[in-house]
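1. next comes the sequence, and after it the predicted model I'd like to discuss.
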Amino acid sequence: MEHILLRDGNTIPAVGFGVFLIPNDGSTYDAVTKALRLGYRHIDTAAAYFNEDEVGRAVCDSGIPRDEIFVTSKLWLQDYGYDAACRGIDASLKKLGLDYMDLYLIHQPYGDVPGAWKAMEDAQKAGKIKSIGVSNMTPNIWNHFVPQFDTMPAVNQVECHPFFQQKQLREVLDACGAALEAYFPLGHGDEALLAHPLVTALAHKDNKTAGQIILRFEVQEGFVVLPKSTNPQHMADNIAIFDFSLTDEDMARMRSLDTGKGSHDPETPGMGDMLLKAYKVHD
């Protein structure tokens, strides 16, 4: 496993295991347990995924030393503002059953983000969180909120894949020394991406799967990637990308696939209110 050095001095595994939309009915526990056995050491959850407790139990039951597993969670919109965020952080720690989280993110960039960020800064100082970051921030949203922060985010977790390479955002992040974490790194299972002639040709040339080619491209671009699958073979394949490299020519060809368009636009009017109504993490 390769690691990326964050601007705060901590390191993060380049490939993580995402648990978005995995039910909290034992399925998340089983998936995380399986992922850890396969060699994953980076698990990404959130309060609004409603499965923090099963992630935490799987981590605790794994027998793997806590400091060898990188655990991320995220603060939901209901808990923005300083006081609410303090309670939200403690709630995530309690559900996870952990003394600290390796990374904690502002999940959605709406409302009292500065107040929530201040609470996260204080929690970091108190040792409850190792690294703090944001998610779903476009360049415009980043430039609106981040100048109000005392601490620069270590990461910005956004949709990113070969069809949507976030080139403008990456310029902003690179200037600040912040890392990009890619959710939907396989295009949310987009067959147009997985079956693209260039991707399949490179997969044939390197004797790899289409998914491995895509993830390898992203890791070589410097992204942290968060593929999600409960298929055991896909889970194993998604982490087996460190025994080969794409050539400079192949990387350039992959960069040419960028359309500049993703499936989610955080700047859509009313997005914050829509998400707040759609997901309630507590009464």
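-> Happy to help now that I have it. Predicted model only: the values in this text are computed from it and were never measured.

2. when you work out contacts or count neighbours from here on, use the C-alpha atoms and nothing else.
-> OK.

3. what is the lengthiest helix in the chain packed up against?
-> Using DSSP state H, we find that the single longest helix of the chain is helix 82-96. On a contact count with 3 or more CA pairs under 8 Å, 6 or more residues apart in numbering; DSSP states H and E, helix 82-96 meets helix 52-61, strand 70-75, helix 113-125.

4. what angle separates it from helix 113-125?
-> Here helix 82-96 runs at an angle of 50 degrees relative to helix 113-125 (axes from the mean of the first three to the mean of the last three CA atoms, to 10 degrees).

5. for helix 82-96, buried residues please.
-> Under the neighbour-count criterion of 16 or more other CA atoms under 10 Å, helix 82-96 has 82, 84-86, 88-89, 92-93, 95-96 buried.

6. quick one: that helix to strand 70-75, angle?
-> Here the directions of helix 82-96 and strand 70-75 differ by 140 degrees (the same axes, to 10 degrees).

7. adding another structure so you can compare the two:
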Amino acid sequence: MDLYLIHQPFGDYYGSWQAMEELYREGRIRAIGVCNFYPDRLTDLCANASVIPSVDQVELHPFFQQAGALQAMRELGVQPQAWGPLAEGTHGIFQKEVLSAIGKKYDKTVAQVVLRWNVQRGVSIIPKSVHRNRMEENLAIWDFALGDEDMAAITQMDLGHSEIIDHSSPETAKWLNSWKIHD
């Protein structure tokens, strides 16, 4: 297996991490990582692990940029990976004038601008699509680079919080812990 991830920092994730470390050391998994570990949980895991996560897959898009989380990942040597890099299509992302104007400047789509923005921030991206033409469009982001002004304009779009899921909410913790996949 190339990459195995813990999806949330809930339940016995330390036990899961230790089991994953063992599989990693045995060569059965090439890389291990985490998802949705905010800086405090990621720092705590790294301080108590013998193998540092290769990636932390978190929500990263223009409306939730997580600059602090990215900084923590850099300091810990963990690669940030964006799930929902196109904000799951929310907030009218594909119609935002600032993104459209940047796209016109480079002859690129809004999706390409947003994906390139995350890549330039050092984030690996996993945009979801089942349409071949969109997959091809998502791959065509390597022939241009956004300028500092463009990056700054996108930075202004940050809401500072997720509107998809609040991982720090007690309700989210209860909901996630209600999923019993192991007895």
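-> Right, received. Where do you want to start? Small disclaimer: the values here were computed from a predicted structure and weren't measured.

8. need the TM-score between these chains.
-> The TM-score (TM-score structural alignment, normalised by the length of the second structure) is 0.92; 182 aligned residues with a CA RMSD of 1.7 Å.

9. circling back: can you lay out the helices and strands packed on helix 82-96 of the first structure as JSON lines showing distance to Leu103 of the first structure and mean neighbour count?
-> Shown next, in JSON lines, are these (distance: least, CA to CA, whole Å; neighbours: other CA atoms under 10 Å):
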{"stretch": "helix 52-61", "distance to Leu103 of the first structure": "14", "mean neighbour count": "22"}
{"stretch": "strand 70-75", "distance to Leu103 of the first structure": "5", "mean neighbour count": "24"}
{"stretch": "helix 113-125", "distance to Leu103 of the first structure": "10", "mean neighbour count": "21"}
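
10. any chance of those in JSON lines, with distance to Gln168 of the first structure too?
-> Formatted as JSON lines, those follow (distance: least, CA to CA, whole Å):
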{"stretch": "helix 52-61", "distance to Gln168 of the first structure": "33"}
{"stretch": "strand 70-75", "distance to Gln168 of the first structure": "24"}
{"stretch": "helix 113-125", "distance to Gln168 of the first structure": "22"}
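
11. nearest to Asp206 of the first structure, out of those?
-> Closest of these to Asp206 of the first structure is strand 70-75, at 30.0 Å (criterion: CA to CA).

12. tell me where the stretch 151-283 of the first structure has strands.
-> Under the criterion DSSP state E, counting those that start in this stretch, the stretch 151-283 of the first structure contains strands at 155-159, 179-183, 224-225.

13. what's the mean deviation for the last one versus the second structure?
-> Comparison of strand 224-225 of the first structure with the second structure after fitting gives an average deviation of 0.5 Å (mean CA distance after the TM-score superposition for the first structure).

14. can you tell me what part of the second structure that strand aligns to?
-> Counting by TM-score structural alignment, strand 224-225 of the first structure pairs with residues 124-125 of the second structure.

15. which residues touch that stretch?
-> 79-83, 85, 115, 118-119 (CA atoms under 8 Å, 6 or more residues apart in numbering).

16. can you give me the helices for the second structure?
-> Under DSSP H, the second structure gives helices at 13-25, 39-47, 67-76, 97-106, 110-120, 132-139, 148-155, 170-177.

17. can you redo these as a markdown table with distance to Glu59 of the second structure?
-> As requested, the helices of the second structure are arranged in a markdown table below (distance: least, CA to CA, whole Å):
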| stretch | distance to Glu59 of the second structure |
| --- | --- |
| helix 13-25 | 20 |
| helix 39-47 | 13 |
| helix 67-76 | 10 |
| helix 97-106 | 19 |
| helix 110-120 | 11 |
| helix 132-139 | 18 |
| helix 148-155 | 15 |
| helix 170-177 | 15 |
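
18. pick the most buried one from those helices.
-> helix 110-120 (a mean of 22; mean count of other CA atoms under 10 Å).

19. for it, packing partners?
-> When contacts are defined as 3+ CA pairs under 8 Å, 6+ apart, helix 110-120 of the second structure packs onto helix 97-106, strand 124-126, helix 132-139.

20. quick one: closest of those to Ile165 of the second structure.
-> Checking these against Ile165 of the second structure by CA to CA gives strand 124-126 as the closest, at 18.0 Å.

21. measure Pro139 of the first structure to Asp265 of the first structure for me?
-> Plainly put, Pro139 of the first structure is 12 Å away from Asp265 of the first structure if you go by CA to CA, to the nearest Å.

22. now do the same contact list for the counterpart of Lys130 of the first structure in the second structure.
-> Residue correspondence, TM-score structural alignment: Lys130 of the first structure in this structure matches Arg30 in the second structure. Shown in contact with Arg30 of the second structure (CA under 8 Å, 6+ apart): 1-3, 24.

23. could you give the number of residues near Phe242 of the first structure?
-> Here the number of neighbours of Phe242 of the first structure (other CA atoms under 10 Å) works out to 11.

24. of the strands of the stretch 151-283 of the first structure, flag the one that's most buried.
-> Highest mean neighbour count among those (mean count of other CA under 10 Å): strand 224-225, a mean of 26.

25. re earlier: quick one, which of the contacts of Arg30 of the second structure are buried?
-> By 16+ other CA under 10 Å, the contacts of Arg30 of the second structure give Tyr24 as buried.

26. show me what Tyr110 of the first structure aligns to in the second structure.
-> Under the alignment defined by TM-score structural alignment, Tyr110 of the first structure is paired with Phe10 of the second structure.

27. burial of that match, as a residue count?
-> Phe10 of the second structure has 15 neighbours, counted by other CA under 10 Å.

28. spit out the contact partners of it.
-> Counted by CA under 8 Å, 6+ apart, Phe10 of the second structure has contacts 173, 176-177.

29. ok, now with 10 Å
-> 37, 41, 167, 173-174, 176-177 (CA atoms under 10 Å, 6 or more residues apart in numbering).

30. one more: Glu221 of the first structure?
-> Glu221 of the first structure makes contact with 165, 180, 215, 251, 255, according to CA under 10 Å, 6+ apart.

31. doesn't Val123 make contact with Ala69 of the second structure?
-> No: Ala69 of the second structure is beyond contact range of Val123, at 11.5 Å (criterion: CA atoms under 10 Å).
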